[in-house]
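A.B. asks: no sequence on this one, just coordinates:
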């Protein structure tokens, strides 16, 4: 019975809406009904009542419940744009809640600025490492020393070089040692291969080993700095729009805004204007990939919203309505779930104030439960079960909000995957828009930027392009005609005419 109804619902919704809206709505509404029934001890009564109902009544109940979930799903699907704007941080700029918008934007601006400053610092170190590598002695380009140093100074310099290499614990460059090693090479060059003095042979051997180790250290430092900068550039590229664009107050919004900024910076086109023209001409397999990425993002955003929307009221209500809140089984379940949430926060979260606040709330809310388990006769606040119920409510609500934040963090990762699909669509397939509009493909990047700028201005505002900016591709041959391809069987004469 339910399979037949689900098949009809599946025909009503497309696959994306079925996955991202209908099934989450069905699960959460059914879970909410079961939770209320369990707390009110009405599940057994409902099961007995269900078993005594005629088949027609059972079908009507299932159809009615499914119709309710479908109607809710339609409402939620219609509010999909509002959900996207909320999670992307398009919040009020004026009014009592505008401080949240300003505070979130400032926080992300500071994070982006710290990343940019860190990149500049790494750039300076990379330049210094390259200079050290350039100053490293080349045996074919050594010249005679201008000042001959005494053997004691050479020994001291070798000792310092070996000590520096021995105490090195990080792949950072060794400032100044490229030049100092070159000076040592010039001092030792006259004795290379011609001296029989054991002391000079020892110095040459020590220098060869130290120079080889220093060369590897400089190579390692350059590679480590390049990898750090590459990781930093990737973080900036994926997570934040480039200045002077102001960041949005949410991570997901900045990820999407960075993707929207990509084609504008690279090619001079407006993605909002061109995307509706590009999407119909994308290859079918690529369009499916974009839809799957967007469906994953929508599903996680819906879960983050539903967990809070359904979970917080149910958790607070259940903590107030549950009988005997001091039952050890209930307390242990609550504490174990709190521990799992704390582990999940510690593993998946950044060290931000919000996640630290979640950990603190989990710890504080667990105190009444632990006290009750240790000494069941204790009544917090001298009011039987009031402190325990408050602790359960706070603990359950904190767990729900923590799960919602974890789902939102997953949505950010899904948003990165979707944003990369959008970037790649513009990088690989933007010329399809020009082909479909019969415009000539530009010869170089500068001409392409002028073409896209003029085309976007023309499409968006109707601004006439400059002469020669938008030119049509070669027209079809004048002899080409379009005729209907009507096939007539050879054994059947045509009835035309």
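C.D. replies: Structure received. These numbers were taken from a predicted model, which means no experiment stands behind them.
A.B. asks: drop to CA atoms for contacts and neighbour counts, all remaining ones
C.D. replies: Will do.
A.B. asks: ends of stretch 344-361, what's the gap?
C.D. replies: End-to-end distance of stretch 344-361: 15 Å, with CA to CA, to the nearest Å as the criterion.
A.B. asks: residues near the closest residue to residue 440 other than its chain neighbours, how many?
C.D. replies: Excluding its sequence neighbours, the residue lying closest to residue 440 (CA to CA, 6 or more residues apart in numbering) is residue 473, at 4.4 Å. Neighbour count for residue 473, taken as other CA atoms under 10 Å: 13.
A.B. asks: ok, and here's another one to check against it:
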């Protein structure tokens, strides 16, 4: 019963636990800004190393590209932690490519994509959740072990070894969580690429042939979902609406 209750509590706290590791929650302004500067510096150093003609090893170049790919496209989206940037890169993917805000339209998008695509996203996130849970779990046990040293009957050697060992494993799980976001990013990319057409049709819209027109359409959808209704939206959506077939037996509307 206690295990089930603890699982429910941790599941409810999943978002704030992630937000702290991503650098969004409980970070003072100075620490946030310092972290962002550090991440930008690391990104620039990786870019410079990749551009160095003296680096001829194909393996090392691939590893640097992999490391660089874990940053958002826009520097304005940089967060103060590596995990935050690794997640932010695929959160902005839909908007950067198509002006499709996946954060705002996530429920609609996951409702229309093929089931295998949805399962890939869930499975990929589960891998990251596993390492994040290990990180917090081991950190909590390590803190408890160190706090128990003050007890009168504490087995100090065991507590010290436990605390140090689990504290040493915490950054390992963090690095593993960052690396596991690669599969999550690939799954979200597939979700966006494959889900655009059924999402448009589900909204009663036809996907334009031109990418520029498609970006304008998704920008309208995003605004419509995020802002109060404005009468001008009706005319703006007209070029993208699907022409519905007329029911049999009813006359077609007169054309001008």
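C.D. replies: Good, I have the coordinates. Model, not experiment: these values are computed from the prediction.
A.B. asks: and the TM-score between them?
C.D. replies: The TM-score (TM-score structural alignment, normalised by the length of the second structure) is 0.83; 246 aligned residues with a CA RMSD of 2.8 Å.
A.B. asks: residue in the second structure paired with the residue nearest to residue 440 of the first structure?
C.D. replies: Matched by TM-score structural alignment, residue 473 of the first structure corresponds to residue 242 in the second structure.
A.B. asks: its match reaches residue 207, doesn't it?
C.D. replies: No. Applying CA atoms under 8 Å, one finds residue 242 of the second structure not in contact with residue 207, separated by 9.2 Å.
A.B. asks: anything in contact with each of the two?
C.D. replies: residue 201 (CA atoms under 8 Å, 6 or more residues apart in numbering).
A.B. asks: rewinding a little: gap between the residue nearest to residue 440 of the first structure and residue 439 of the first structure?
C.D. replies: Distance, residue 473 of the first structure to residue 439 of the first structure, by CA to CA: 5 Å.
A.B. asks: give the aligned equivalent of residue 427 of the first structure in the second structure.
C.D. replies: Aligned by TM-score structural alignment, residue 427 of the first structure pairs with residue 193 of the second structure.
A.B. asks: and if you look at residue 247 of the first structure?
C.D. replies: That one, residue 247 of the first structure, aligns with residue 78 by TM-score structural alignment.
A.B. asks: just confirm its match contacts residue 85, I think it does.
C.D. replies: Yes. Counting by CA under 8 Å, residue 78 of the second structure does reach residue 85; the two are 6.0 Å apart.
A.B. asks: mind listing the strands for the first structure?
C.D. replies: Counting by DSSP state E, one finds no strands in the first structure.
A.B. asks: centroid-nearest residue for it?
C.D. replies: Of all residues in the first structure, the one closest to the mean position by CA atoms, centre = their mean is residue 413, 3.4 Å from it.
A.B. asks: what residue of the second structure takes the place of that one?
C.D. replies: Aligned partner of residue 413 of the first structure by TM-score structural alignment: residue 179.
A.B. asks: ditto for residue 450 of the first structure
C.D. replies: Aligned counterpart of residue 450 of the first structure in the second structure: residue 216 (TM-score structural alignment).
A.B. asks: ok, the closest residue to its match other than its chain neighbours - contacts?
C.D. replies: In space, and not counting its chain neighbours, residue 216 of the second structure is closest to residue 99: 7.4 Å by CA to CA, 6+ apart. Counting by CA under 8 Å, 6+ apart, residue 99 of the second structure makes contact with 215-216, 218-219.
A.B. asks: could you rerun that using 10 Å?
C.D. replies: Applying CA atoms under 10 Å, 6 or more residues apart in numbering, we find residue 99 of the second structure in contact with 92-93, 212, 214-222.
A.B. asks: equivalent analysis for residue 89 of the second structure, please.
C.D. replies: Applying CA under 10 Å, 6+ apart, one finds that residue 89 of the second structure lies in contact with 69-74, 77-78, 96, 181, 185.
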